[in-house]
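> Here is a sequence with its predicted model. Questions after.
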Amino acid sequence: MTIRRLTPKDLSAYRAIWAEGLMRVPTAFLFGAEEVRAIPNKDIEKALQTHLTFGAFDEASRIQGFISARRGGPRRMRHMADIGPLYVRDTAQGQGLGRALVEAMLQELARNGVLQAELCVDVENTRAQALYKSMGFHVFGRRPRSVLVDGGPRDDFLMIRALDETDLTRDA
């Protein structure tokens, strides 16, 4: 597998895997499928240029997974980044691809001066929680009704990891 930053040239592959993820695991995404379909290509191309999105590609150059992150906007929040979503195709799961994508993202964020990475994960997604915990993230809160999926409320755990060795668990 090859992991690299996605560019506007990857638009079709990115849209396809994003749509697949929305169909298979709608609770892992903030946007719904209809909302994603309504986003113009030019807006997604701009996001690929301004936000970090990495893709994992197999030997045949087919995308098998992706991860995104957005750095805090105001100067006072530029030390942190929000990670997500992370999605790996079923056929590529169990091969360490999710871990490799998260690690690549964390390394890039640290290289760019980000001090902490944060994410939200559905409280029922124990597999993703285990991955994140094994990579040094810890839960620092729970957001009730974080999203409504098909009209039903879903809670998220809020997770955080320091990228500079600071102990963020001291007050937890």
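On my side now, so go ahead. Note that the structure is predicted; figures quoted are calculated from it, not measured.
> Could you use CA atoms for every contact and neighbour count after this?
Will do.
> Could you list the residues in contact with the strand or helix carrying Val121?
Under the criterion of DSSP states H and E, Val121 resides in strand 116-122. Residues outside strand 116-122 that contact it (Cα atoms under 8 Å, 6 or more residues apart in numbering): 27-28, 79-84, 106, 128-129, 154-164.
> Which stretches in this protein count as strands?
For the chain, the strands defined by DSSP state E cover 2-5, 52-57, 63-71, 80-88, 116-122, 138-149, 152-162.
> Of all these, which one is nearest Lys46?
strand 52-57 (11.1 Å; Cα to Cα).
> Can you pull out the residues in contact with the closest one?
1-6, 63-70, 97, 101, 105.
> next, the one to line up against it:
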Amino acid sequence: MLRPMTEADLPEVMAIEQATFPLDAWSEGMMRGELAEMPRTRHYVVALVDGEIVAYAGLAAAADQADVQTIAVLERHQGAGIGSAMLTALLAEAGRRGAREIFLEVRADNPRAQAVYRHFGFEEIGTRRRYYDDGTDAIMMRRGLGD
């Protein structure tokens, strides 16, 4: 089940953030800043399994452009379609907000995530060298909405 993220979710969300992105996790302050922009320019959701938050995702949207800010799924729940369900929800929200295209960055060393994004119609448009804190490159991807 997906629902909007709230500040009350932050302890569980931050634990997932640390577990999923140990080398470049966002701080709680950064996440609070994102939530402070809901619903104006941000849309964050959490995914629950048996009442436990097991994943979260976020979108930034302004004018006719949107960006997937983050998607994180606890390792033991990966491969169950949760990430795809959240990405589907983000794409739908971007469309509701009038976005004509959506962008994201994905780690160059994460072929599994890259494959998911390609499955959803994202195409590689460039590379951001040493984008992540540990020096890993980011692959920039784009998808038109309505494509």
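Cool, the structure landed. Note that the structure is predicted; figures quoted are calculated from it, not measured.
> How alike are these chains, TM-score-wise?
TM-score for the superposed chains, counting by TM-score structural alignment, normalised by the length of structure 2: 0.87, backed by 146 aligned residues with a Cα RMSD of 2.1 Å.
> just how off-centre is the strand holding Val121 of structure 1 within its chain?
8 Å (Cα atoms, centre = their mean, to the nearest Å).
> against structure 2, where does it fall?
Counting by TM-score structural alignment, strand 116-122 of structure 1 pairs with residues 101-107 of structure 2.
> That stretch: average distance to aligned residues in structure 1?
With mean Cα distance after the TM-score superposition for structure 1, stretch 101-107 of structure 2 departs from structure 1 by a mean of 0.6 Å once superposed.
> coming back round to it: go through the strand holding Val121 of structure 1 and flag the buried ones.
116-122 (16 or more other Cα atoms under 10 Å).
> follow-up on the earlier one: same list (the strands of structure 1) but as a markdown table, adding distance to Lys42 of structure 1.
Shown next, in a markdown table, are the strands of structure 1 (distance: least, Cα to Cα, whole Å):
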| stretch | distance to Lys42 of structure 1 |
| --- | --- |
| strand 2-5 | 18 |
| strand 52-57 | 16 |
| strand 63-71 | 18 |
| strand 80-88 | 20 |
| strand 116-122 | 26 |
| strand 138-149 | 26 |
| strand 152-162 | 30 |
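> So which residues make contact with stretch 8-26 of structure 2?
Against stretch 8-26 of structure 2 from outside (Cα under 8 Å, 6+ apart): 27-28, 31, 53-56, 72-75, 132-134.
> ok, 10 Å please
Applying Cα atoms under 10 Å, 6 or more residues apart in numbering, the contact partners of stretch 8-26 of structure 2 are 5-7, 27-28, 31-32, 35, 46, 52-57, 70-75, 132-135.
> Thanks again, I'm all set now.
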